[in-house]
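Trainee: For reference, the sequence and a predicted model appear below.
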Amino acid sequence: MKSKIASPMIGAELSASDDVVSFEARTYAKVARRLIPFLMLCYLGAYLDRVNVGFAKLQMLNDLRFSETVYGIGAGIFFLGYFLFEVPSNVILHKVGARNWLARIMLTWALISASFVFVKSPTVFYVLRFLLGVAEAGFAPGVILYLTYWFPAARRAKALSMFFMAIPLAGIVGGPLSGWIMHSFQGLHGLAGWKWLFMLEAVPSLVLGFAIILYLDNGIAGAKWLTDDEKALLKRNVDKDRTQTTEHVSIRGFIADRRLWLMAAIYFCVVLGQYGLTFWLPTIIRRTGVVDPLWVGILTAIPYICAIIALPLLGSSADKRRERRLHLAIPMLVSAAGFATLPMLGSVGASIVCVSVAAAGILASSSLFWALPTAVLGGMSAAAGIAAVNCFANLAGFFSPAIVGWLNDLTGKSTAGLLFISSAVVLGAVMVFFVPARTVNR
């Protein structure tokens, strides 16, 4: 009878292999714990200052006698400033380091956000929204680029999905907070509730801007909280990953890359849906019959709670299966169905369910998308490429509120605007399948 006792040599090799895998898992968990919660907190502040105009609208339009079109243009003009300064911002970050540059971005936008207390005319509103876009340009793509310094492509979808959980968190925290500020501070010291909203919600970004300088490291080499072995592992994986990415050797080659423009078009559709949700959600809730800003804020938190559940589940699934396209296209189609169904509903409960489906799908898509361009771009090309894709796609942030506001004024209801958003998201989902699977499924 043959012995079934395993060779000690084989057992030792298996044990060593298990130790390596365990060490790598522990190292990346350590990096994620150190970086992701803090970066989420910073992006939460950024996103709160970017979209709180959607709550301010509930009082500001009546106080200042602005039309829906004026609001839509003002909400969207933020992205023109964003568009013009985003690529230079990311290139500068890559050259000078993330710590000081991200701190500069946060401090600048905090001061401009607080300045909205002085808005009295459409012109001032437009100028401040444009300057806010200029100030914030480069933060989100800068963080995306920064995470490529730490995480290889195979681990990036989960890291990005965790970071982008800041968007639904901003809705969960920001909705009730914005509603409470406008409800409780209305008339205090002679100031309207929407003015208090802009002033108070700028404070967290101001504090976090200084915190970045003290807390954030520019890269693996400067991280004193890592051991030498952990640094070596992280650097080896990132360097290996970069050998599989595209390095453009000229500006002409960079611009001629059709994949870059295809991805920008896909993300344009995602962003159009994302800001169709964030800029108009309070208005959608109020049109169901909810009047008190406090209750509007509380109810807007529900769709974001659903999104925050969907984000990490889909990100982990995409990394585990090494599949990117279906994990992006399916949530986009689900979101489009939610937007298209919403105009048919009248009750508060049904509308919340429908908008929750739309929120979970579109916000998950906004993080899952970034596994595509970061899989094919590396080095300085990644710095410019990520910023370029985000830059052009975020022009949808201008067109979305402007077109929806115009359609709302033209028709007197929100049906046409929501169907427009739904159609654009479906178009983006179709374009996902034009990205070759072999280039992104890793």
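Mentor: Thanks, I have it.
Trainee: contacts, neighbours, all on C-alpha from now
Mentor: Noted.
Trainee: and W194, what element?
Mentor: For W194, the host element (DSSP states H and E) is helix 193-200.
Trainee: from the middle of its chain, how far away would that helix be?
Mentor: Centre-to-centre, helix 193-200 and its host chain are 24 Å apart (C-alpha atoms, centre = their mean, to the nearest Å).
Trainee: quick one: buried residues of stretch 340-357?
Mentor: Buried residues in stretch 340-357, counted by 16 or more other C-alpha atoms under 10 Å: 340-343, 348, 351-357.
Trainee: picking that back up, list of residues touching the helix or strand following the helix holding W194?
Mentor: Once the chain leaves helix 193-200, the next helix or strand it forms, by DSSP H and E, is helix 203-215. The contact list for helix 203-215 (C-alpha atoms under 8 Å, 6 or more residues apart in numbering) reads 42, 45-46, 99-100, 102-107, 109-111.
Trainee: Sort out for me which of those residues are in helices.
Mentor: 42, 45-46, 99-100, 102-107, 109-111 (DSSP state H).
Trainee: Greatest separation within those residues: which pair is it?
Mentor: R99 and L111 (18.9 Å; C-alpha to C-alpha).
Trainee: and these two? which has more neighbours close in?
Mentor: Of the pair R99 and L111, R99 is the one with more neighbours under other C-alpha atoms under 10 Å, namely 20 against 17.
Trainee: rewinding a little: buried ones in the helix holding W194, by neighbour count?
Mentor: 193-199.
Trainee: what's the answer for stretch 306-316, then?
Mentor: Buried, per 16+ other C-alpha under 10 Å, within stretch 306-316: 306-308, 310-312, 314-316.
Trainee: Included below, for side-by-side comparison, is a second structure:
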Amino acid sequence: MDQAASLDLGARTAETNVYRKITWRIMPFIVVCYLVAYLDRVNVGFAKLQMMSDLGFSDAVYGFGAGVFFIGYFIFEVPSNLALHKLGARIWIARIMITWAIISALTLFVTTPIQFYAARFFLGLAEAGFSPGIMLYLTYWFPAKKRGFALGFYYIAIPLAGVVGGPVSGLILQYFDGSTVMKAWQWLFLLEAAPSLIAGVAVLYLMVDRPEQAKWLTDAEKAEVSAELRHEDGDKVVHATSMDFLKDVRIWKLSGVYFMTIIGLYGISFWLPSIVKESGIKDVATVGWLSAIPYLVAIPSIILTGISADRTRRRRAHFSAALAIGALGLALAGYVGQSPAAAVFWLSIGTAGMLSALSLFWGVPCAFLAGTSAAAGIATINCIGNLAGFVSPYMVGGLNVLTGNPAFGLYAVAACMLAGAILMRIIPASLGDR
């Protein structure tokens, strides 16, 4: 091996080592934070199993309440991400987590549809900015070529929330059934808010805003990461004016793709326990354990698709294929009827495909946006896309009431996901991605 080749190999090894160090220093804690965030967002899906009958809510009331979270989320999303960019992730993420933990716990006091809607709305307002804030935070630490794995690592939190949250939620509902203090679903909201509060306080002590502030990186490693990120940002878009930002068609197309993807995410998250129950399982603890299986299957799928997309630089192609497979799985999950094994199998295919696509999505806008444009662009796409969190549960709940057949709701969700897979393929590639 000649001297030039040896030096190049040494440089690549050093680069790999520094990003490996960053990954293992910041990503596990970020995953924990997102896990407890997502658990607080979707535990209403398990509370539904008892809360609806206790309070006399219909599927339509539940669907609207589950979805109105995203109206509050929409209102405060962009201002929240711009605040994070200005104030730093540590302060702002801690603020988000502590306030949403308090509001999630207060949901145990709802007794009427209006109170349920208000609790969900303010929960969305409190949580706005968390997910796009983390996306922005990762752009401070990882260049595009390393970000696919980091995003995949991050999105493992969603299936982990399902793996952990399903059995735990089912056991809480079972164990506290018959409690003389309050209903089991009320205990669910209270107990599952506690981890978010603890994690929010921990953020103040454990999170580091940027590489140059990390005491666990050497000066050479800080300089290497900062130089690579500055070099990459030089090839990205920083819009000169608000009008230039609004005229960037890619942002609006990606908002549409993300909207269709989130239709799938919350079609699964809010209704999966009900689908498992309606397949013939009546015991709530068993529903909880079976609901964890699709999320468990999704974990290796997320990791493998992220690695493959990074290596081939075909992120958009991987995204479209995964989302189409997810659509097929969900559609067939609605077709199987009274067969728990078949329902769980096809829900596993649908969940793995949808979550794998979701983990790849943010690599696309992050590949061409930088600085304030990245903060605003990520927040805008997430803001518009997450309106699907309102549309999806309300659409499924409305179709359930209208048709009396839950399969039609899943068919509608699958059709939206397929549309998102097709739309991604007509967005121009950037930074060598295909």
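Mentor: Cool, got the structure. The structure presented is a predicted model; accordingly, all values stated were derived computationally and were not measured.
Trainee: Can I have the buried ones of the ones in helices among the contacts of helix 203-215 of structure 1 as a PyMOL selection?
Mentor: Command for PyMOL that selects the buried part of those, burial taken from 16+ other C-alpha under 10 Å:
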select buried, resi 42+45+46+99+100+102+103+104+105+106+107+109+110+111
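Trainee: Need the counterpart of F46 of structure 2 in structure 1.
Mentor: Structural alignment (TM-score structural alignment) places F46 of structure 2 against F55 in structure 1.
Trainee: thinking G76 of structure 1 is in contact with A402, fair?
Mentor: Yes. Contact criterion C-alpha atoms under 8 Å: G76 of structure 1 and A402 qualify, at 6.2 Å.
Trainee: Who has more neighbours out of those two?
Mentor: G76 (27 against 23).
Trainee: Which strand or helix spans the residue nearest to the more buried one when sequence neighbours are not counted?
Mentor: Leaving aside its sequence neighbours, G76 of structure 1 sits nearest to F398 (C-alpha to C-alpha, 6 or more residues apart in numbering; 3.5 Å). Per DSSP H and E: F398 of structure 1 is located in helix 396-411.
Trainee: on contacts alone, who are the packing partners of that helix?
Mentor: Under the contact definition 3 or more C-alpha pairs under 8 Å, 6 or more residues apart in numbering; DSSP states H and E, helix 396-411 of structure 1 sits against helix 68-96, helix 258-286, helix 415-432.
Trainee: Show me what counts as buried in the next helix-or-strand element following the last one.
Mentor: By that I understand helix 415-432 of structure 1. Going down the chain from helix 415-432 of structure 1, the next helix or strand is helix 437-440, by DSSP H and E. If you call a residue buried by 16+ other C-alpha under 10 Å, then helix 437-440 of structure 1 has these buried ones: V440.
Trainee: nearest residue to the spatially most central residue of structure 1 other than its sequence neighbours?
Mentor: By C-alpha atoms, centre = their mean, structure 1 has its centre lying nearest to F164, at 5.0 Å. Excluding its sequence neighbours, the residue lying closest to F164 of structure 1 (C-alpha to C-alpha, 6+ apart) is S367, at 5.8 Å.
Trainee: still on that earlier bit, which other residues reach the helix holding W194 of structure 1?
Mentor: Against helix 193-200 of structure 1 from outside (C-alpha under 8 Å, 6+ apart): 49, 52, 55-57, 59-60, 113-117, 178, 181-187.
Trainee: Repeat that for stretch 273-293 of structure 2.
Mentor: So stretch 273-293 of structure 2 is contacted by 45-46, 49, 162-171, 173-174, 272, 337-340, 343-344, 348, 406 (C-alpha under 8 Å, 6+ apart).
Trainee: whereabouts in structure 1 does it align?
Mentor: The aligned range for stretch 273-293 of structure 2 is 282-302, by TM-score structural alignment.
Trainee: Then stretch 10-23 of structure 2?
Mentor: Taking TM-score structural alignment, stretch 10-23 of structure 2 hits residues 19-32 over in structure 1.
Trainee: And the matching stretch, what's buried?
Mentor: 27-28, 31-32.
Trainee: same question, stretch 409-422 of structure 2
Mentor: 409-421.
Trainee: Kindly report the same for stretch 364-374 of structure 2.
Mentor: 364-374.
Trainee: if we can go back for a sec, between the helices and strands packed on helix 396-411 of structure 1, which one is closest to L328 of structure 1.
Mentor: helix 415-432 (7.5 Å).
Trainee: Against which helices or strands is that closest one packed?
Mentor: Against helix 415-432 of structure 1 (3+ C-alpha pairs under 8 Å, 6+ apart) you get helix 258-286, helix 325-341, helix 396-411.
Trainee: quick one: that helix to structure 2 mean distance?
Mentor: Here helix 415-432 of structure 1, set against structure 2 after superposition, deviates by a mean of 0.7 Å using mean C-alpha distance after the TM-score superposition for structure 1.
Trainee: which residues touch that helix?
Mentor: 262-263, 265-270, 272-273, 276, 325, 328-330, 332-333, 335-340, 342-343, 400, 403-405, 407-408.
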